[in-house]
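S.K.: after the sequence you'll find the predicted model.
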Amino acid sequence: MSKANPNSWADLLAEGRLPRFALIMLGVWLNAADSLVTATILPSVGADLGGYAYFSWATAGFFVGAILAGASSGRLSEMFGLKSATALAGVVMAVGCVMSAAAPDVGTFLAGRLVQGLGSGWISGFAMVAIAFLFPERHLARVFAAVTFVWGIATILGPLFGGLVVQLGGWRDVFWLFALQTAVFSAAAPFLLSGEAKATGGPGIPWTQLGVLGLGVAAIAVADLLKIPAVSVGMVVAGLAILLLVVWIDARAKVRLLPLRSGDLTTVCGSGYLAMFALTAASMGFSIYGPPILQQLRGFSPLAAGYAIGAESAAWTIAAMAVAGAAGAWENRWMRIGALCLVASLVILALTMADGHFAWVLLGGSLMGAAFGFSWAFMARQVLAALSDEDRAIGSSAVTAVRQTGAAVGAAISGVAANLVGFSAGLTDASARAAAVWIFVAVIPLALVGVWALFRMTGSARAVSP
């Protein structure tokens, strides 16, 4: 019998690697789907627990937990070993799911989302460690391709899963089901992650920068609750200033969160990270507030709202596949086209989300997804290519940290805009109609900053190395 090609899927799953591969893919699914599932269940949560003012916190809190956990995963896998650390991460996430599922009030629900973020971030980080240590180098490209595929599936099925479960049962069932999946993951980890693989852990964890980063996101999130527009906007500005302080501190720290000169906008690295942050932040309002607006103003069911929001994810995947083979000057062109698509999507959604023909809403959501499908892979590739060998590892993890920080900040800013026009008082036709405009208008300046940074990155910016 002929032996499997050493660089084939058959060989990848041979020699006992199939169970490990399945466990890692389950971990990727848990991380991806749980981060997206709230898009279609929050209207039901708000109706049951109240707390419409805290809609954005369910997303922002999750991402803050994921950022903190992801930055510490390397050190923890070194301290406790991969098997024990991964099993513990599953326990933490399961506890967070139970907290949200059994929440008697919105405060407990949000605390559960934060704990889920911590567990999910650790699961994601430990999955990357497992891939590096438990699979031969010849298989890494295929494993990471599978990770990308699972993320793509989760971006479509996550919101739809939430909508379907809510329609058939109740929103609490979503988190009970995630708790069950996570318990299976945690129980299987010690048996399937054989060996005592450990990460190098690097020189340490940048606790100071992470603490200041959390403070900045929290300042923006607190602005959700303030009723005076000038004070609320002031808190947003203060929060953004604190995030800039993170970059300043990081450049002078012994243990860095970001690569060298990440705050220098004359470099590909600096302008690229700014573009990633700003464009991600500008896109969050649609996934958070789109479902409740569609359910309130157009009478959509949770499942139908999930399908509508899924247009963004589907367009992302289709656009990414369409331009995957681009090279040379077309990489820069597609990135610029993508950034402009995001601005166009915000304008279209602001004008049509409430009362326009639904085809325009689908077009706006599709353009938003296409914006990232056209640009994201090329942005990440060029940023990493511009880094020195010394900063390659930290720069790779920083891409995730910057994206998640942008998501948390974007969620908070969208929440500020929605609450200032009455969303915090309850979901009514009037509050939904006003929010349908301002959650998009409020982030257009951020999108324009992202466009400027991306054009700079693809124009005059240079590599990090002096």
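M.R.: All right, it came through fine.
S.K.: okay, CA-based contacts and neighbour counts for the rest of this
M.R.: Noted.
S.K.: at which residues are the helices of the stretch 1-150 of the chain located?
M.R.: In order along the chain, the stretch 1-150 of the chain carries the following helices (DSSP state H, counting those that start in this stretch): 9-12, 17-36, 38-49, 55-80, 82-101, 106-134, 140-168.
S.K.: now do the stretch 201-350 of the chain
M.R.: Going by DSSP H, counting those that start in this stretch, the stretch 201-350 of the chain shows helices at 207-222, 229-251, 268-282, 284-298, 302-323, 329-352.
S.K.: name the element the residue nearest the centre of the chain belongs to?
M.R.: Averaging the C-alpha coordinates of the chain gives a centre point, and the residue nearest to it by Cα atoms, centre = their mean is Q404 (4.8 Å). Secondary structure here is read from DSSP states H and E; on that basis Q404 sits in helix 392-420.
S.K.: and that helix, which residues are buried?
M.R.: Using 16 or more other Cα atoms under 10 Å as the test for burial, helix 392-420 gives 392, 394-420.
S.K.: same deal with stretch 337-357?
M.R.: Under the neighbour-count rule (16+ other Cα under 10 Å), stretch 337-357 has 337-354 buried.
S.K.: quick one: that stretch to chain centroid distance?
M.R.: In terms of Cα atoms, centre = their mean, to the nearest Å, the centre of stretch 337-357 is found 21 Å from the chain centre.
S.K.: could you do stretch 175-193 as well?
M.R.: Using Cα atoms, centre = their mean, the distance between the centre of stretch 175-193 and that of its chain works out at 22 Å.
S.K.: other residues contacting that stretch?
M.R.: Judged by Cα atoms under 8 Å, 6 or more residues apart in numbering, the contacts made with stretch 175-193 from elsewhere in the structure are 19-20, 23, 26-27, 30, 34, 82-84, 86-91, 93-95, 97-98, 100-101, 130.
S.K.: dropping in the other structure now:
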Amino acid sequence: MASGVTTGTATWRALLGSRYLGTSTVLAGGVGLYATNEFITISLLPSAVADIGGQRLYAWVTTVYLVASVVAATTVNPIVTRLGPRWAYLNAMAVFAAGTVACSLAPTMEMLLLGRTVQGLGGGVLAGLGYAVINAALPPELWTKASALVSAMWGVGTVVGPAAGGLFAQYGMWRWAFGALVIATAVMAVLVPFSLPARERGGVVPFRIPIGSLLLLGTAALSVSVAGIPRHAVLTAVLLAAGVALAGLFLLIDRRAKVAVLPPSTFGSGPLKWIYLTLGLLMASTMVDMYVPLFGQRLAHLVPVVAGFLGVVLSVGWTVGELSSASLRSVAVTVRVVAVAPLVMAVGLGVAAVSQVDDASRWSVAVWSAALLVTGVGIGMAWPHLSAWAMGSVRDPGEGAAAAAAINTVQLICGAFGAGLAGVVVNMSDRGDATAARWMFGVFAVLAVVGVLASYRAGRGRVPSIHPLRSG
């Protein structure tokens, strides 16, 4: 098993120095474009609806983007294998830019939804390439820090997106927000030929897409995305259950498929399945963030702008946690940090649950903010190491690219499930007071605790002093 990548031994200066600066910029920038686009659209959508109409389709602006992204994420590995890193990025950026232009020119909500779908197809590939190309374009000792840098772009997107979207919307220029994204994409594309290798492997490789897995994951994502839209509680639960069943069927089919999304090592006796499970549970637990602005306005009577930036606190903690954790050099310390990360998240979510009160004071909001910060630090302290472990925990080194590409697929699908679960909990417990907030944070605190077993097993065997759990 190729498991030599456990912690970064190189410095940040090596990653961001002249040799790899262009590569790092492209890898991080692609994910940054995806994340910024997601949050900038949310912030300017009210202005867009006021201009072109389509209030009844409001929630679908996010839904079609998410579903298209999940579908596109399943194609990342075959795209990189067939086209190579350079052309994979250029093609993904071209599709993303085309969708963004369509959004900027959309005369109706239906056309905006079409543009968002195209954006999702290009953006889903861009987000996946951020991890998949690390394996091909950077040496193993830089994988951990590169993973931290790439995933930190989600934190950047949650800050830049709402701020930029709000600024453009404030001056009635929501279309120009998409125009700015097109310009940023073009600038990034200029760097690609100088920063990435033309081909990962020599020769012509057949272009094979995992159609069965793609359809199952796309339908599962659609089910859970719709489940997250406020509806009748029973219907929401049914949709979420359907999504879970489809995801389980995906695992059964993908395990036997000749063209698969997950590398074969996922289903073996090694730690890769536990690594992906830990990543998925951590990502799902962060989906509480989608309701933070709502509860900030409802319970603390915060103005929309302040409530919106309250939702950024978790992302700030994520970024701080991973940039700090990525600098760890001791394998033993790293394994223990990853093992306790879900517990740190559980503590933060638990404190957030008990701090939800009606007519919350500034002190209550401060406690809530601190709890969200701790929650973000919890996922940040584990994410870069888990990402690097996934790339190295394969039986066949040739599976490394598939293992890296699957990180984004796991992230997107588990994020969709987390959003759906949050919607179910809030819909079932909402009384117009703090009850729904307490239940939501409490349920996700329990989910994070479940992740402790997965995170422990993910690092088992990497250090001789870490003994496996005894069973039965």
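M.R.: Received it, and whenever you're ready, just let me know what you need. The shown structure was predicted, so the numbers you read here are calculated from the model rather than taken from an experiment.
S.K.: of all the helices of the stretch 1-150 of the first structure, which one is nearest M284 of the first structure?
M.R.: Among those, helix 55-80 comes nearest to M284 of the first structure, with 9.3 Å by Cα to Cα.
S.K.: so how far is that closest one from its chain's centroid?
M.R.: Put simply, helix 55-80 of the first structure sits 11 Å off its chain's centre (Cα atoms, centre = their mean).
S.K.: what do we get in the first structure for V244 of the second structure?
M.R.: Structural correspondence for V244 of the second structure with respect to the first structure (TM-score structural alignment): L240.
S.K.: excluding chain neighbours, what is closest to that match?
M.R.: Computed as Cα to Cα, 6 or more residues apart in numbering, the closest residue to L240 of the first structure that is not its neighbour in sequence is G216, at 6.5 Å.
S.K.: just give me the match in the second structure for that neighbour.
M.R.: Under the alignment (TM-score structural alignment), G216 of the first structure maps onto A220 of the second structure.
S.K.: its match and F207 of the second structure: what is the separation?
M.R.: Using Cα to Cα, to the nearest Å, one gets 24 Å for the distance from A220 of the second structure to F207 of the second structure.
S.K.: these two: which is more packed in?
M.R.: Neighbour comparison, A220 of the second structure and F207: the larger count goes to A220, with 28 against 13 (by other Cα atoms under 10 Å).
S.K.: for the more buried one, which residues are in contact?
M.R.: A242, G243, V244, L246, A247 are the contacts of A220 of the second structure under Cα under 8 Å, 6+ apart.
S.K.: which of the residues you listed ranks first by neighbour count?
M.R.: Sorting those by how many neighbours each has (other Cα under 10 Å) puts G243 first, at 27 neighbours.
S.K.: for that one, which non-adjacent residue is spatially closest?
M.R.: Here the nearest residue to G243 of the second structure in space, its sequence neighbours aside, is A220; by Cα to Cα, 6+ apart that works out to 4.3 Å.
S.K.: A430 of the first structure versus the residue nearest to the centre of the first structure, what's the distance?
M.R.: When Cα to Cα is the yardstick, Q404 of the first structure and A430 of the first structure sit 31 Å from each other.
S.K.: and V129 of the first structure, how many neighbours does it have?
M.R.: As a burial measure, the neighbour count of V129 of the first structure was computed by other Cα under 10 Å and equals 21.
S.K.: check contacts around it.
M.R.: Contacts for V129 of the first structure (Cα under 8 Å, 6+ apart) come out as G74, S77, L82, K198, A199.
S.K.: please pick the buried ones from those.
M.R.: Taking 16+ other Cα under 10 Å as the criterion, what is buried in the contacts of V129 of the first structure is G74, S77, L82, K198, A199.
S.K.: before we move on, back to that, any idea what the residue nearest to the centre of the first structure aligns with in the second structure?
M.R.: Residue-level alignment of Q404 of the first structure against the second structure, with TM-score structural alignment as criterion, gives L412.
S.K.: pull the contacting residues for that match.
M.R.: L412 of the second structure touches L66, S69, V70, counting by Cα under 8 Å, 6+ apart.
S.K.: now with 10 Å?
M.R.: The neighbourhood of L412 of the second structure, defined by Cα atoms under 10 Å, 6 or more residues apart in numbering, consists of 66-67, 69-71, 73, 124, 127-128, 221, 280, 283-284, 406, 418.
S.K.: same deal with L57 of the second structure?
M.R.: Residues in contact with L57 of the second structure, defined by Cα under 10 Å, 6+ apart, are V49, T63, M109, E110, L113.
S.K.: what does S414 of the first structure give?
M.R.: Shown here is S414 of the first structure, whose contacts under the criterion Cα under 10 Å, 6+ apart are 55-56, 221, 224, 281-286, 288-289, 435, 438-443.
S.K.: looking for the alignment partner of W176 of the first structure in the second structure.
M.R.: In the second structure, W176 of the first structure lines up with G179, judged by TM-score structural alignment.
S.K.: whoops, I mixed them up, R113 of the first structure
M.R.: In the second structure, the residue paired with R113 of the first structure is R116, using TM-score structural alignment.
S.K.: that match: neighbouring residues, count only.
M.R.: Other residues within reach of R116 of the second structure by the criterion other Cα under 10 Å amount to 29.
S.K.: quick one, strands of the stretch 351-466 of the first structure?
M.R.: Taking DSSP state E, counting those that start in this stretch as the criterion, the stretch 351-466 of the first structure carries no strands.
S.K.: coming back round to it: would you format the helices of the stretch 201-350 of the first structure as a markdown table with distance to I41 of the first structure included?
M.R.: A markdown table is the format used below for these (distance: least, Cα to Cα, whole Å):
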| stretch | distance to I41 of the first structure |
| --- | --- |
| helix 207-222 | 20 |
| helix 229-251 | 27 |
| helix 268-282 | 21 |
| helix 284-298 | 8 |
| helix 302-323 | 7 |
| helix 329-352 | 21 |
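S.K.: which one of the ones you listed lies nearest to L160 of the first structure?
M.R.: Among the helices of the stretch 201-350 of the first structure, helix 302-323 comes nearest to L160 of the first structure, with 5.0 Å by Cα to Cα.
S.K.: for that closest one, name the packing helices and strands.
M.R.: Contacting helix 302-323 of the first structure under the criterion 3 or more Cα pairs under 10 Å, 6 or more residues apart in numbering; DSSP states H and E are the following elements: helix 38-49, helix 140-168, helix 284-298, helix 329-352, helix 358-385.
S.K.: buried residues in the third one, which are they?
M.R.: Going back to what we said before, that points to helix 284-298 of the first structure. Buried-residue list, helix 284-298 of the first structure, by 16+ other Cα under 10 Å: 284-297.
S.K.: ditto for the second one
M.R.: Across helix 140-168 of the first structure, burial judged by 16+ other Cα under 10 Å covers 140, 143, 147, 150-167.
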